[in-house]
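**Student:** need a structure here:
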Amino acid sequence: MARSLKLGMLVSADPNLELARSGELEGVGIVEAGEWKEKSVRTPPMAASKGGLGGGGAGGGKAASKPTVHIWVVIACLGLLAWFLLALGFFADVVRRSPYSSAITQHLQTKTWRRANPAEIDCGVVGVEGKFIPKDQQYHPLTEKGNRVGKSCRSRYEQHCLWKSSNFRPTAEFLGVLRSYEEHHSRCVEGHDLQTALDQGSAPKDCQYLIWNDLDGKGNQLVSLVSAFVYALLTRRVLLITREAQLQHLLCEPFPSSSWVVPEEVPHVRHRAKEARHGTFYARALNETAQGRPVTAPKHLVCFLSNLQKPDDLRFFCPGEQKLLEKVPWLFFWSNQYSVPGLYFVPGFRAKLNAWFPDRAVFLHAGRYLLSPRDEIWLRVMRIYTAHMAPADRRVGIQIRAWSNEYKPIITRHILSCAWFSGLLPNVSSARGANSTSSSLEDDDMATPVEDDVANRDAEDFSAARAGERVSVVLTSLRREYAEGVAEAFAEGRTEARQTVTVLSPSAEGEQRTGRMSHERKAIADMWLLSFADDLISTPRSTFGYVAHGLAGIRPIVFNRYGLDPDTVPDPPCLRTNVPGPCFIDHPHQMSCPLDGPAFDIGDSATALPEVRHCLLQWGVGVFEGVD
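**Tutor:** I've put the predicted structure just below:
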C-alpha cells in the first residue's frame, strides 16, 4: 500500500504530462486520501507526428527550439549530479571520523541482516523497538518467509518480546527435541481410533500416552502440566489433556499439526476412575520380584503426585519404578505440584535434562513453549501492559496469596516493609504530602490510575540515579485492599528524590472461583503480567507466584514467615530466594528404592544432587541454577 501511495502522489502532480509520455497507461488508479479513483489519460492524436522530442499537445508546433533547451537541461543535471557526489563524499568522511561511526555501521549491518533473515521475530509489533528474536531462539519458529504458523494465538510469538531476562536461551538440543516431539505427537494422534485403543489398552506402533488431568487452582494446574510435558519428553509419551480442565479455552494449542485435547469420544474418565495407582503397582511388582515371578504390567495406570500422595507414590522417582512404567501404554497423570526436581533422581532423566537445559531453567523453557494464552486473554494482557507497564522506567510485580478471604492489615505492612527493605520501592514513611495512586480493572474496564510523585527516604536507601523515574507496580491479589494499602502509603511521605509510582490491581475477585471461566481468564492474565515485571516479590508456597517468576526466569524476593506473625512484621521481612523456578513441595526424601538397591536411596533431597536444593524461605526443593 505504501508503494501505491507513492505512485498516487507522483501521478496526481501532473498526470497528463507523466502518463502521456509513456504512451502505455490508460485508466490508471490514483490514490487520494486512501481511496482509488479512476482517471482516463489519453495521448492527443497529433502527439506522434508533431511533438518531436518535446512531444505532447500544444507545444508540438515549436519543435525547432527544443534541442537547445534540452542541452541546457542536460548540463544542469550533470552539474547537480557532480554536486551530489561531492556532498556524499564529504558526508562519508564525516561519518568515518565520527565517534559514532561504529554504531552507525552496526545499525546498517543490522538492517541488512534483517532483510536477509525474514524468519526473525520483530518485537516492534508489541512496541519493543530494537529487539529481534532470531530463528535459532524461537520456541515456535516462523516460516522461512517470516509468516506465523496458524492465524490465531498472537501470544505464541509476541510474549517472548516482553520477558526481560535475556540470559536464558533455548539450546539447539532442546529445540530439536521439540521439533521431533511435534512430529511424534501428530503421528500418534492423527488418523487413529484412540477410543478403541484405550478401551483395549493397546496403542499404535511406537506410541504411548500420558493423559493429564487438573487438580486444584490454575497455578497448581500449570506447574503440574509443565511437569507432565517434561516427563512426556523424557519418556517419549504423547501428552493429552482432559476436556474437563477447560484449558483449551485458556491456552493455545501448542503443537502445530495436531491437538493436545483428548478426543470427545475417548472415555478417559471411566478408565481413570477404575485403574490402580502406580504406587499399588509398585508394591505388587516388588512382591512378585521377591518371589521370583515375572512382573505383568497393566495396560492403564494412574500416576498420583499430589499433597495427598502415599509413600509408595513417591517411588515414582526411583529408576526401577520408571523401568516398570515403560511397559504401560496408557498413563493418567494426576498432580497439583511441580515434580520436575524429582525427575533428576532418575539417572537417565538427569542426563537428558542437563543436556537440554544446561542453565537448569527447565520450567522457563518448557513453559514458554507449552503455555501461550489465547487471543482474548492476550488482548487483555497487552491492553494493560501497554497502558500501565510499557511507559514505566521500572516495573515491579507483587503477588499476594491470601488463603483466607479476610483482609489482614498486617500483610499490607509486610508488603511495604519488604518493598522498602529490598529497595524495589522507596521508603516514604517520614514525610507528608503525596496523593494516593491506585486503580483496579474489572472485566475489560481499563480504568486509568492516577499517578503521583513520591520520593525515597534518603540517598542511602534509594540512589539518586533513580530520582524522577517512573515505577509501575502490578499487585495481584484476591483482595483489592492490599493494593489500596500500598497506594495509600505513598500518600504519607515525600522527600527530595521525586519519583512517579503507579499501583495497579488488574483484578480483585474477592475469592477463588476455580472453574468459572471469567475468573480463570483473569488469573492467566495476572500471571503473565507479573512475569513481565523487572523484579518480583512473591508469596511463599504459592503456585500462582511460581508460574509468574518461573516464566520470567527471576529469583523472586520472598516474604519471610508470611502470615505466621499476626501482629508484627518479621526482621528481615523478606529475602531473595535461591531458585528461579517453582518448588516441589511434597518431594521425596528419606526414601528407599528397593528395586534398585541402596545406592539409589534418596536421603536429603537437597544434598543428594548438585542440581537440587531446598527452596529458601519456602517448602520443598527446586532446580538450582548453580548461582548463590
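**Student:** from now on I want contacts and neighbour counts done on CA atoms only, so please keep to that.
**Tutor:** Noted.
**Student:** quick one: residue 482 and residue 248, what's the gap?
**Tutor:** 32 Å (Cα to Cα, to the nearest Å).
**Student:** which of these two has more residues huddled nearby?
**Tutor:** Remark: of residue 482 and residue 248, residue 482 carries more neighbours, 23 against 17, as counted by other Cα atoms under 10 Å.
**Student:** not counting residues beside it along the chain, what's closest to that one?
**Tutor:** Among residues not flanking residue 482 along the chain, residue 412 sits closest, at 5.7 Å (Cα to Cα, 6 or more residues apart in numbering).
**Student:** can you confirm the one you found is in a strand?
**Tutor:** No: using DSSP: H, G, I helix; E, B strand; the rest coil, the assignment for residue 412 is helix, not a strand.
**Student:** pretty sure it is touching residue 484, no?
**Tutor:** No: applying Cα atoms under 8 Å, one finds residue 412 not in contact with residue 484, separated by 9.2 Å.
**Student:** how close does the residue nearest the centre of the chain get to residue 375?
**Tutor:** A centroid search over the chain (Cα atoms, centre = their mean) returns residue 159, at 4.2 Å, as the residue closest to the centre. As judged by Cα to Cα, residue 159 and residue 375 stand 12 Å apart.
**Student:** try residue 454
**Tutor:** From residue 454 to residue 375 the distance is 36 Å (Cα to Cα).
**Student:** same question, residue 580
**Tutor:** Applying Cα to Cα to residue 580 and residue 375 gives a distance of 27 Å.
**Student:** next: residue 209.
**Tutor:** When residue 209 is compared with residue 375 (using Cα to Cα), they lie 29 Å apart.
**Student:** same check on residue 284?
**Tutor:** On the measure of Cα to Cα, residue 284 and residue 375 end up 48 Å apart.
**Student:** which one's more surrounded, the two?
**Tutor:** residue 375 (17 against 14).
**Student:** compare with the first, here's sequence two:
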Amino acid sequence: MDADKVGEATTGNPPEAEKRRGVAAPGPATVLAFVALPLLLLSFFFGDQAASIAADSLARLHRFKVSSPAAADRLLGGLLSPEFDQAACLSRYEASRRWKASPFPVSPYLVERLRRYEANHRRCGPGTARYRDAVAQLRSGRNADDDHAKCRYVVWLPIQGLGNRMLSLVSTFLYALLTDRVVLVHETPEVEGLFCEPFPGTSWLLPPDFPYKDGFSAGSNESYVNMLKNGSVRYDDDGGCGGALPPYVYFHLEQIHLRLQNHTFCEEDHQVLDRFNWMVLRSDSYFAVALFLMPAYRAELDRMFPAKGSVFHHLGRYLFHPGNRAWGIVEKFYDGYLAGADERLGLQVRIVPQMAVPFEIMYEQILRCTLEHGLLPQVTSTSEPGGGARSPSTKVKAVLVVSLKREYYDKLHGVYYTNATATGEVVAVYQPSHDEDQHTEARAHNERALAEIYLLSFCDAVVTTGWSTFGYVAHALAGLRPWQLTPLDWGKMRADVACARPASVEPCLHSPPSLVCRARQDLDPVAHVPFLRHCEDVRAGLKLFD
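**Tutor:** Alright, predicted model coming up:
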C-alpha cells in the first residue's frame, strides 16, 4: 500500500484530495458535509425513517460544533503549562475537548514536580552554557565529580514500534523526575515532527552532534551490566562505586525472553548508576512499573501518584502531543465521522505475524466479546428496524476499527449495513487506514498510527488486543479500562473467555526485572507489594493498580 494513503473512502476515510491539503481543522459546514454522507446513505437502505434519523443526528452534531461545550480542562488539572503558542501545536490544548473527564485527580505535588522539571530543563537543555559544559566534560573521557556536575542527563534511544516507544519514553521521563536528570530524545527520521515539544522554552531533542547515540546493544562494553562484569564499576561497602567512573553508562532495558537483565532494579545498582552524570538508555518496555519496586523511590512516587493506576495516564497526557500533521488526521476523521454519534466504540485488533490468529476465529471472539457485554447490539435477519418505526431520537453508535488488516472492518460494516439492529439503534462502522503490515521505518505510517491511538482514546469504550502496546497506550491515555481480548488457547483454537476487563488502565510490564539483590531474593513482588498485580494478558507481567 502507498505510504501516503490514509485510507479509502469506502472505509469511512476522507477523500484523497482532502488528505493532501493542509492540516487546519474543518469548519462547521465541512464537518456537516463529512458526516452527512455516511448517515444519509442510510436513507437509501432504510427509507424515510433513516432519513429522519440522519437529520436528527446531524442536528445533534450541529449542536456539538456550534454550542460551547462545558469548559474543557485545557490544562488537564494543571499538568500542562499555559506558556505555549497554541498554533505551533494544535493538539496540546485541543485534545482535552475530546477526551472524557479524567477519572484520576492530579496530585498537586506532581504539578509542582513538573514545573520544577521544566525549570531545570530550561537551565540544562540543548543550547545552554550548562549543556555545552556537560558535553565538554563527557568528551574529556571522565565523569565529572559531584562538585562540578551542574546538570545530569538521560539520553533516550528508540527501539521497536510506536507503542513500545511511548511506553519506554514515559518510563524514562519518570526516571528523570526521580533522579533529577534532563531527558534528551534521539529523534530519528521516521518520527521527525511526530510529537510537539513538551517542555516550554526549551527542546527535548538530542542535538545531532551528540557523540554517543548509535551501535548500542546488551553486549556493549558501556552497558552497566557488562561494566560490573569487567570491573569498570563495582560496589563498595556503602553501596556506591569504588574508583573513577567512565564518562557515561549505557542502561539496556530491552525485554529478552520476558525478563529484564539482572542488576537493573536493585537498590545497590541504582546507587552506582546515580553517580553517572550521563546515562544513555534504550528500552522497549514500560519499566515505570519496576521503579515502584525500588524502596529509595517509593516515597516520592507515593506523593506524585496517590492513585497508582494513573501513572501513564497523567505522564502520557503531559508528554505526548501529536504534531500538526498527525493532529490534522485526527481532527478530520473525528469531526467528520465520529463526533456526531451518541456513543463511540473503539475496536483495536493486533495480529502478531509470528502467531497469527486466523481471521474467522478472531472475528468470532470479537463478536462474542461485544455482544456478551452489550457493546454492540444484536442484528435481526431483516433490514427493517426492530420494534417498529424508529424515533427521530434513535441512538447512533459509531464503531472505530483500528487494525492493519481490512477484513475486520469489511465484515463488521457489512453486518450492520445490511441488517437492522434488534434495539433499533444505528451502527456505523469506520476504519481510518489498513496498511496490512507494520512499517515503523516510515514516517507516514507512524503519523497514521499516532492519529489512530488518539482516535481510540476519544472513544467511550474500547476493545483491545492482549499483549498490544498500541492498545495499552490508547486506553491509558483515555483513562478507560478496556475490554481486552484474551489470548487464544491454541490447543482448542478458541478463547474460553472472549474478553475481560483489566484491574486498571495501566499498561503491562511484559518483562519484569530479576530481583536477585543483596537486600532481597527473587520473590514474586505481587506477594509483598499491595499495588501490584500480574497482568491479565501476560502471566509473568506486572502492572500497577489501586
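**Student:** the residue nearest to the centre of the first structure -> the second structure?
**Tutor:** Matched to the second structure by TM-score structural alignment, residue 159 of the first structure sits across from residue 95.
**Student:** equivalent analysis for residue 401 of the first structure, please.
**Tutor:** Using TM-score structural alignment as the criterion, residue 401 of the first structure maps onto residue 350 of the second structure.
**Student:** isn't its match up against residue 465?
**Tutor:** Yes: assessed by Cα under 8 Å, residue 350 of the second structure is found in contact with residue 465 at 5.9 Å.
**Student:** out of those two, which sits in the busier spot?
**Tutor:** Neighbour count, other Cα under 10 Å: between residue 350 of the second structure and residue 465, residue 465 has more, with 23 against 20.
**Student:** the more buried one pairs with which position in the first structure?
**Tutor:** By TM-score structural alignment, residue 465 of the second structure lines up with residue 539.
**Student:** equivalent analysis for residue 487 of the second structure, please.
**Tutor:** Using TM-score structural alignment, residue 487 of the second structure lines up with residue 561 in the first structure.
**Student:** so how far is residue 373 of the first structure from that match?
**Tutor:** In terms of Cα to Cα, residue 561 of the first structure sits 33 Å off from residue 373 of the first structure.
**Student:** neighbour count for the two, which is higher?
**Tutor:** The neighbour comparison of residue 561 of the first structure against residue 373 (other Cα under 10 Å) goes to residue 373, with 26 against 18.
**Student:** check contacts around the nearest residue to the more buried one once chain neighbours are set aside.
**Tutor:** In this structure, residue 373 of the first structure finds its nearest non-sequential neighbour in residue 251, 4.5 Å apart by Cα to Cα, 6+ apart. The neighbourhood of residue 251 of the first structure, defined by Cα atoms under 8 Å, 6 or more residues apart in numbering, consists of 371, 372, 373, 374.
**Student:** residue in the second structure paired with residue 251 of the first structure?
**Tutor:** Using TM-score structural alignment, residue 251 of the first structure lines up with residue 195 in the second structure.
**Student:** what of residue 12 of the first structure?
**Tutor:** Using TM-score structural alignment, residue 12 of the first structure sits opposite a gap in the second structure.
**Student:** so residue 12 of the first structure is in contact with residue 29, correct?
**Tutor:** No: using Cα under 8 Å, residue 12 of the first structure makes no contact with residue 29, being 10.3 Å away.
**Student:** show me what the helix of greatest length in the first structure is packed against.
**Tutor:** If you go by DSSP state H, the first structure has its longest helix at helix 66-97. Of the remaining helices and strands, none touches helix 66-97 of the first structure by 3 or more Cα pairs under 8 Å, 6 or more residues apart in numbering; DSSP states H and E.
**Student:** what's the spacing between the residue nearest to residue 373 of the first structure and residue 383 of the first structure?
**Tutor:** Taking Cα to Cα, one finds residue 251 of the first structure at 18 Å from residue 383 of the first structure.
**Student:** please apply the same query to residue 235 of the first structure.
**Tutor:** 40 Å.
**Student:** again, but for residue 329 of the first structure
**Tutor:** On the measure of Cα to Cα, residue 329 of the first structure and residue 383 of the first structure end up 45 Å apart.
**Student:** higher neighbour count, the two?
**Tutor:** residue 329 (23 against 13).
**Student:** let me see the contact set for the counterpart of the more buried one in the second structure.
**Tutor:** Here residue 329 of the first structure is matched to residue 277 in the second structure, going by TM-score structural alignment. Shown in contact with residue 277 of the second structure (Cα under 8 Å, 6+ apart): 143, 144, 149, 151, 152, 153, 247, 248.
**Student:** what about the equivalent of the fourth one over in the first structure, how many residues nearby?
**Tutor:** In the first structure, the position corresponding to residue 151 of the second structure is occupied by residue 207, as judged by TM-score structural alignment. For residue 207 of the first structure, the neighbour count with other Cα under 10 Å is 17.
**Student:** which ones are touching residue 207 of the first structure?
**Tutor:** Residue 207 of the first structure neighbours (Cα under 8 Å, 6+ apart): 188, 237, 238, 329.
**Student:** then residue 259 of the first structure?
**Tutor:** Residue 259 of the first structure touches 189, 253, counting by Cα under 8 Å, 6+ apart.
**Student:** where along the second structure do the strands fall?
**Tutor:** 153-157, 182-185, 249-253, 278-283, 343-349, 396-403, 426-430, 461-465, 483-485, 499-500, 532-534, 542-544 (DSSP state E).
**Student:** which residues sit against the fourth one?
**Tutor:** Yep, that's strand 278-283 of the second structure we're talking about. Contacts with strand 278-283 of the second structure, where a contact means Cα under 8 Å, 6+ apart, come from 138, 143, 152-159, 165, 168, 212-213, 247-255.
**Student:** so who does residue 99 of the second structure touch?
**Tutor:** 457, 458, 459, 478 are the contacts of residue 99 of the second structure under Cα under 8 Å, 6+ apart.
**Student:** contacts only, for residue 609 of the first structure.
**Tutor:** Taking Cα under 8 Å, 6+ apart as the test, what residue 609 of the first structure contacts is residue 345.
**Student:** how close does it sit to residue 254 of the first structure?
**Tutor:** Counting by Cα to Cα, the gap from residue 609 of the first structure to residue 254 of the first structure is 32 Å.
**Student:** do the same with residue 426 of the first structure
**Tutor:** Distance from residue 426 of the first structure to residue 254 of the first structure, by Cα to Cα: 41 Å.
**Student:** more neighbours: which of the two?
**Tutor:** The neighbour comparison of residue 426 of the first structure against residue 254 (other Cα under 10 Å) goes to residue 426, with 28 against 17.
**Student:** which residue lines up with the more buried one in the second structure?
**Tutor:** Checking TM-score structural alignment: residue 426 of the first structure goes with residue 377.
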